[in-house]
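Asks: pasting the sequence and the predicted coordinates here, then a few questions.
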Amino acid sequence: MKTTIQSLLTGLALAGLQISAAQAALPAEYEFVTEALPGLEIELVQPAPVPGYLELHSGPNIFYMSEDGKHLFVGSLVDIETETDLTEASKAKKRLGYVNKFDDSESIVFAADNEIAEVVVFTDIDCGYCRKLHREIANYNEAGISIRYLFFPRSGPGTSSWKKAQDVWCAESRQKAMTRAKNNQAVESGDCDTSILDAHYAAVNELGLSGTPALLTQDGALIIGYRSSEELLKLLDSES
């Protein structure tokens, strides 16, 4: 039995769920969850949208356990009548919690004059498609889409990409510096508090992101990869 559970945990880890030696304390009524899944980091347990099941949150992921602790379900829970992906709806709400904590002073915003939507973009200055997206920033703004940048230097802290992000953040005009950096031009910068990059990077890990650009809509939908302004508008229209 222990071998089966260990194999399950390994599979969950490969699926992106958080495996940890230390488990955060859950309410006493849900202790059986951690006993059934030792080592799996579960941050939240709450009733699932269907009777008899619990919804378990682990990092950016959501899965389900029967209330008697005997059955585990990993996958999408769909309401057949409404054709709603209930798992994705919960994930979307969770994603918004990770990014809505950053206000204008903690991000770099290219705002549309006649805004119809705002999209959060996790960006890496050295990412080719991030640069392509930024070259078209005027197209997004003209379409009514504001772009809110958060940093995701994929190579991690202490690297060249991270240093470029720091230089942009400490520049007198972050917008102009972002444009220069994305054009592979030198950025005049100074010394400032760059701890916000750590906060952005923490959000990246909480969201389970691995590539850039990564776009998050106001409804919490996650879009991986470049989209033109026309493509993005269609996706946003389909959400509304």
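Replies: Happy to help now that I have it. Numbering: from 1, shown residues only.

Asks: C-alpha from now on. contacts and neighbour counts both.
Replies: Noted.

Asks: against residue 233, how distant is the spatially most central residue of the chain?
Replies: What sits nearest the mean C-alpha location of the chain, by CA atoms, centre = their mean, is residue 207, with 3.3 Å. Using CA to CA, to the nearest Å, we find residue 207 at a distance of 23 Å from residue 233.

Asks: and residue 221, by the same measure?
Replies: 13 Å.

Asks: what's the answer for residue 84, then?
Replies: Plainly put, residue 84 is 22 Å away from residue 233 if you go by CA to CA.

Asks: now do residue 129
Replies: From residue 129 to residue 233 the distance is 18 Å (CA to CA).

Asks: and for the nearest residue to residue 219 once chain neighbours are set aside, the neighbour number?
Replies: Among residues not flanking residue 219 along the chain, residue 92 sits closest, at 6.7 Å (CA to CA, 6 or more residues apart in numbering). Residue 92 sits with 19 neighbouring residues when counted by other CA atoms under 10 Å.

Asks: try this one side by side with the last:
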Amino acid sequence: MILRYFVSAGIIFFLAFSTLSAESASAFQGPGCMGECADCHKLTSEEASKLLKVEKFGAEIKEIKMSPVKGLWEVVFSKEGRTGSAYLDFGKKYLVEGKFTALENLEKEIEKSEEARALKKVDLKKIPLDGAIVLGDKSAAKKVIIFDDPDCPYCQKLHEDVKKIIAKRKDIAFYIKLFPLPMHPDAYEKSKTIICEKSVKLLNEAFEGKALPKATCKAEEVDDNIKLAGELGLHGTPAIILPDGTLIPGYMPEEALIKLIDGEPQQGANKGEKKQETGVGKKTGKKTDKKADKKAK
């Protein structure tokens, strides 16, 4: 799914893979509407484009149709040859992200998702580290790569854990590749500023929510990182790549992350512990570890 690739921070989102509240559910109902929903509710491509601001991200709307769930339109997006769907309520106030899964298929879908995630590995040779921001000793035996967004709340949370880890483990170093998501409109310029200076101090200040100066160079590495993330199949932040190339798509608590870095099996590591913001991603099942911009700061 590529929804978040197109969504700006100005849109009011509602991520609903848990039970919808009564207040939210009421927004999906059209008062006084009888018969077919399409008879009462209309949404044109032009209106959807304006509401979702897709043109800002170089995307276009390919199709609008009624979703499998009443009260929602399915809006099909396209960008750079990739397509994905989003769901907009009839009240035109909420955007619902994800995939509808029939409850009878829920267990199988969750198992498939967990298996795919557990087996995911990245080719480390494809990731240049020359321009990465290094936290820890460059000569450390264990190198961990993190694709971060400076405005991602879970990246900020992980960053605090990373500082704790390098303080007590001199054999672990973290290489930060900045990967700003379109859902954070200021993250791109912040990433450029940090990369231009190769500054851990600026990275810290970004995660502290402080204003950063303008970039002093073109910082083409930011665009290179975005392209690389797509080639590696990274759909959100944080994305942690262990020394053996294993991909952890999302936040991991300090102690659990240390065990994974040390090669220790972590029971339940793939069951609800990871949290991630996504610009390009897919979701399966009743729960998802790729959550939106909730108040995690």
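Replies: Nice, I can see it. Fair warning: this is a prediction, and the values are worked out from it, not measured in the lab.

Asks: who's more crowded, residue 84 and residue 233 of the first structure?
Replies: Neighbour count, other CA under 10 Å: between residue 84 of the first structure and residue 233, residue 233 has more, with 18 against 12.

Asks: so who does that one touch?
Replies: Contact partners of residue 233 of the first structure, counting by CA atoms under 8 Å, 6 or more residues apart in numbering, are residue 143.

Asks: what helix or strand does the residue mapped onto it from the second structure sit in?
Replies: Aligned by TM-score structural alignment, residue 233 of the first structure pairs with residue 258 of the second structure. Element membership for residue 258 of the second structure, per DSSP states H and E: helix 254-261.

Asks: next: residue 47 of the second structure.
Replies: helix 45-52.

Asks: what span of the first structure lines up against whatever helix or strand comes next after that helix?
Replies: Later in the chain than helix 45-52 of the second structure, the nearest helix or strand by DSSP H and E is strand 60-66. Per TM-score structural alignment, strand 60-66 of the second structure has no counterpart in the first structure.

Asks: next: stretch 89-104 of the second structure.
Replies: Aligned using TM-score structural alignment, stretch 89-104 of the second structure spans no residues in the first structure.

Asks: could you do stretch 144-157 of the second structure as well?
Replies: Aligned by TM-score structural alignment, stretch 144-157 of the second structure falls on residues 119-132 of the first structure.

Asks: now do the helices in the second structure.
Replies: Along the second structure, counting by DSSP state H, helices occupy 22-26, 37-40, 45-52, 106-119, 153-168, 187-197, 200-207, 221-232, 254-261.

Asks: closest one to residue 142 of the second structure among these?
Replies: The closest of the helices of the second structure to residue 142 of the second structure is helix 254-261. By CA to CA, the value is 7.6 Å.

Asks: what's the mean distance for the closest one versus the first structure?
Replies: Aligned to the first structure and superposed, helix 254-261 of the second structure gives a mean residue distance of 1.5 Å (mean CA distance after the TM-score superposition for the first structure).

Asks: quick one: that helix to helix 153-168, angle?
Replies: Helix 254-261 of the second structure and helix 153-168 are oriented at 70 degrees to each other (axes from the mean of the first three to the mean of the last three CA atoms, to 10 degrees).

Asks: which stretches of the first structure form strands?
Replies: Under the criterion DSSP state E, the first structure contains strands at 44-47, 53-58, 61-66, 72-73, 78-79, 84-85, 108-110, 117-123, 145-151, 214-216, 222-224.

Asks: which residue is the nearest non-sequential neighbour of the counterpart of the residue nearest to the centre of the first structure in the second structure?
Replies: Structural alignment (TM-score structural alignment) places residue 207 of the first structure against residue 232 in the second structure. Spatial nearest neighbour of residue 232 of the second structure, chain neighbours left out: residue 122 (6.7 Å); criterion: CA to CA, 6+ apart.
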